[in-house]
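Colleague: This is a predicted model, with the sequence first.
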Amino acid sequence: MEQKKQHVLLVTYPAQGHINPVLHLARRLAAANGAAVTFSTSVSAHRRMFPSLAAPNDEVQDGPVAHIPFSDGFDEEGFVRGTHDARQYLSQLRTLGSSSVSSILQSLRDRSRPVDCVVYTFCLPWAADVARANGVPSAQYWIQPATVFAIYYHYFHGYSSLITTACSNSEEDPKSTIKFPCLPPLQARDLPSFLTVPPDDPSAVVLDMLKDTFDTLDRERALSSSKPKVLMNTFAELEEDALSAVEDLALIPIGPILSPPDAGRYLLKLDEKGYMEWLDSKPRGSVVYVSFGSMTVLKKEQREEILNGMRDSGRPYLWVLRRECRWEGLELQDDGENGMVVEWCSQVEVLSHPSVGCFVTHCGWNSTFESLVCGVPTVGVPQWTDQGTNAMLAEKIWGTGVRGEANGEGVLEREELKRCLDLVMGEGESSVRIKKNVELWRDKAREAMSAGGSSYQNLRKFVDGITKSGQTIF
């Protein structure tokens, strides 16, 4: 008799930067590890991923992955930054989300599709409590680098006053450093932004959510005979020291987790312009790809500086600029053969194109990791959250890019952008060194996920360790 497949429920926050890596993991689990997989995000995100649904909460079978949404109380349009109160949303997300995910677990059990493990992203720590209440083990999926995880862990385990003091002193000495166990020396600007914002800043609510995340892991540790498991979208060779920085938890590197470009599901509609055909017309390594992700809205001054910096550089560019990021007074149009502007694109497909020679990025972890896996050097223009840390890692630790220096208003000026592009794409020693490092880490990343590689083995061992009795032995 054929052994029943382990059934994993993946629960994720309804943002593109969370959905992408979790959906990649879902497909990896189903295709490479033989697990049955159900993917769950909010109703509003679900209906945008599958816009042709007759009802917004219909279950969808998309290839090997089943999709069943949960309700966060914002089923029509979802949470909108700047419009809805973040604290109220997160409270409602916890209350309604917990009830909804519990109902999904019960429904699947009633339909003879019981879930054997719940995997959740860090914005949804309550999912661990829901899993435990339903007798199902859980694991967290950390979708930022292990270095950032270690920084947060130390902050919530005795280092908060040190960080606060160091950030205050950084105004007088910006180059002063903070030292954590097993991590490189960090300047204040290298820390996740949520550790440095004042308490009255709207984004300070995220720090409370992160504290809840680590409190949940501590509680799971106290209730279990084994260390709580945290799946990490990184690989052992890339962040060896950071992965050893936390002894109380089992940090399991399983990355890079990527799917084929045509397997993506987007909350934003792909632009119908022929950007891939446009890339086909450009020489190898000549195009600058510019994108700041699905959430960042750049200042008007910053957009103007990027536009003029790209024009001054004389290099062809493909710029992702969402509709809400356009502005009056300077209507951004294509620069003929030298520049194309799109509202959204398949990023992995673009980064995989041989004509792309540099990525000007906000340094979100998805973008940073995708550029590394695709072998494209970066110019980092970090804005908030983990992006400053990621930019530091790319420039100082891996040597795969440079970080642009912003002015006193936080704007990367056109001359600085041009300087960075010359460093990365020019003919000098820095460009040669960066390209060599990019190729090195690209090959190591691909090796980690190949059959027999470190991440491949870790993920297989995790899935094999999920037993039918509702316990994990890995």
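Modeller: Yes, it's here.

Colleague: Please count neighbours and contacts with C-alpha atoms only from this point.
Modeller: Fine.

Colleague: Help me confirm that Tyr141 comes into contact with Val118.
Modeller: No. Using CA atoms under 8 Å, Tyr141 makes no contact with Val118, being 10.0 Å away.

Colleague: between those two, who's got more neighbours?
Modeller: A direct count of neighbours by other CA atoms under 10 Å for Tyr141 and Val118 places Tyr141 higher, at 25 against 22.

Colleague: Using the three-state scheme, assign Arg221.
Modeller: Per DSSP: H, G, I helix; E, B strand; the rest coil, the local secondary structure of Arg221 is helix.

Colleague: Burial check on it, number of neighbours?
Modeller: Using other CA under 10 Å, Arg221 is surrounded by 16 other residues.

Colleague: try Arg433
Modeller: Count around Arg433 with other CA under 10 Å applied: 14.

Colleague: For Leu251, which non-adjacent residue is closest in space?
Modeller: Val230 (4.9 Å; CA to CA, 6 or more residues apart in numbering).

Colleague: Contacts only, for the one you found.
Modeller: When contacts are counted by CA atoms under 8 Å, 6 or more residues apart in numbering, Val230 touches Ala139, Gln140, Tyr141, Trp142, Leu249, Ala250, Leu251, Ile252.

Colleague: next up, a second structure to put side by side with the first:
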Amino acid sequence: MGKMVNRSHVLVVPLPGAGHINPMLQFSRRLVSKGLKVTFVITEFISKSRQLGSSIGSIQLDTISDGYDDGFNQTGSWEPYLSSLHDVGPKTLSDLIKRYQTSSSPIHAVIYEPFLAWALDVAKDFGLFAAAFFTHACAVDYIFYSVYHEVLKVPVSSTPVLIEGLPLLLELQDLPTFVVLPDSYPANVKMTMSQFANMDKADLILINTYYKLECEVVDRMSKVCPLLTIGPTIPSIYLDKSIEDDDDYGISLSEIDASLSINWLSTKPTASVVYVSFGSCATLSSKQMEEIAWGLKRSNFHFLWVVMDSEKGKIPEGFVEEVENKGLLVNWSPQVKVLANEAVGCFLTHCGWNSTIEALSLGVPMVTMPGWSDQQTNSKLVEDAWKVGVRAKVDEHGIVKREEIALCIKEVMEGDRGREMKMNSKKWKELAIEATSEGGTSDTNINELVAMLRSTK
């Protein structure tokens, strides 16, 4: 065996999806900036399909199998995919760790996505320090934790719901869909609850948020598990600027052309553009897509709308030609770069946690159209706790009509409430920068984590 490398070596294991890879990859950069060695684990398919090499900058890459090395689309849904990952992942992760343990740079710790609870079991089989990295808001994590421990009974049928530590009373429309309709999403409920099945074995819980954003629920959850806030995990250039050349996440699961969006935005006045994106997994009905399209036109603001190739057929006929002087449709955009652009004045979003915390950290007020999972709760916090956005109302058929979309956009862009939202957005941006800067809460917590990891050697 060669000479031992004199620094702790951390294995980071995300769920193989863009919304999970990106924040954990960005957090890995933070660890490297503190002097640790990080090996980031991706699947064989992602490595081959994106033609990734052995590293991204200072972060080493390695692979495990998910049983679908030729592509996830073979499954058609998450349930068989996760089942395969659960069957194949533990052995390939164990083999990977064994390989490093006989090298000059053995693994000292594993940071894993808790949806992959088996990664914790593998880490403990090797006697390694293990920390769970939660990619939801702390409020959502604590709601799910309360459901797992039957403090909150499901399905929830009477409201309002009061959960100790949460700053707001919650109605049915504010709760995660799995809590309100567990029988409609059995695979998702099983996956969500699995996060907590062996959590008591974890040495630490890490949450992608910052303390002042969710102080009450962080304090409450800290009483039942060892918890550190380490977010927001967005590229350093937009926060404390402590990591050189750090202006993007580094792995995209889509074909990318960043210049199209950025060049178009460069021709628009400050705060004049509505940025529209519903995430990488959203599938909207043709009727809803039609209402969004004509709602954007009716608002009379410039807009940049991300429409995946699979959704393009739902765009109303003649719409693109009719709005060519006002809007641009793209199949992908570099979201943090777009939100950081001074031309963007509003974000029409599904309110997934990554999108929400990016908007908060970059000072962009929101119009929210939550779909499912945690998005309803995030939307409630955006509107009523942090006061940086407005939730678009659905009609009796569950559709947000064009009139409502236009009204909400105008309220955020030029209304009285919009001015308050912009002031609050600026405040949360400043607090995000403060949290990640040297001596801030997230930076201090990461330093505490680093000290723990070094002591494991």
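Modeller: Happy to help now that I have it. Being a predicted model, the structure only gives us computed values, none of them experimental.

Colleague: who touches the longest helix along structure 1?
Modeller: As assigned by DSSP state H, the longest helix anywhere in structure 1 is helix 86-110. The contact list for helix 86-110 of structure 1, computed with CA under 8 Å, 6+ apart, reads 68, 70-73, 79, 114-115, 124, 126-127, 130-131, 134, 202, 205.

Colleague: Among those, which ones are in helices?
Modeller: Residues of the contacts of helix 86-110 of structure 1 located in helices (DSSP H): Trp126, Ala127, Val130, Ala131, Val205.

Colleague: List only buried entries from those residues.
Modeller: Taking 16 or more other CA atoms under 10 Å as the criterion, what is buried in those is Trp126, Ala127, Val130, Ala131.

Colleague: Turn those into TSV, columns for distance to Gln333 of structure 1.
Modeller: Listed next are these as TSV, based on distance: CA to CA, whole Å:
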residue	distance to Gln333 of structure 1
Trp126	45
Ala127	45
Val130	49
Ala131	50
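
Colleague: dump the residue contacts of the aligned residue in structure 2 for Pro181 of structure 1.
Modeller: Mapped onto structure 2 by TM-score structural alignment, Pro181 of structure 1 lines up with Glu164. The neighbours of Glu164 of structure 2, taking CA under 8 Å, 6+ apart as the test, are Val217, Arg220.

Colleague: How about the secondary structure of Glu164 of structure 2?
Modeller: With three-state DSSP as the basis, Glu164 of structure 2 sits in coil.

Colleague: Please tell me how far it sits from Pro176 of structure 2.
Modeller: Glu164 of structure 2 sits 17 Å away from Pro176 of structure 2, going by CA to CA, to the nearest Å.

Colleague: And for the residue mapped onto Val376 of structure 1 from structure 2, the neighbour number?
Modeller: Aligning on TM-score structural alignment places Val376 of structure 1 opposite Val364 in structure 2. For Val364 of structure 2, the neighbour count with other CA under 10 Å is 28.

Colleague: Make sure Val364 of structure 2 is indeed in a strand.
Modeller: No. Inclusion of Val364 of structure 2 in a strand is not indicated when three-state DSSP is applied; the result is coil.

Colleague: Kindly indicate which of the buried ones among the ones in helices among the contacts of helix 86-110 of structure 1 lies nearest Ile163 of structure 1.
Modeller: Set against Ile163 of structure 1, the nearest of those by CA to CA is Trp126 (27.2 Å).
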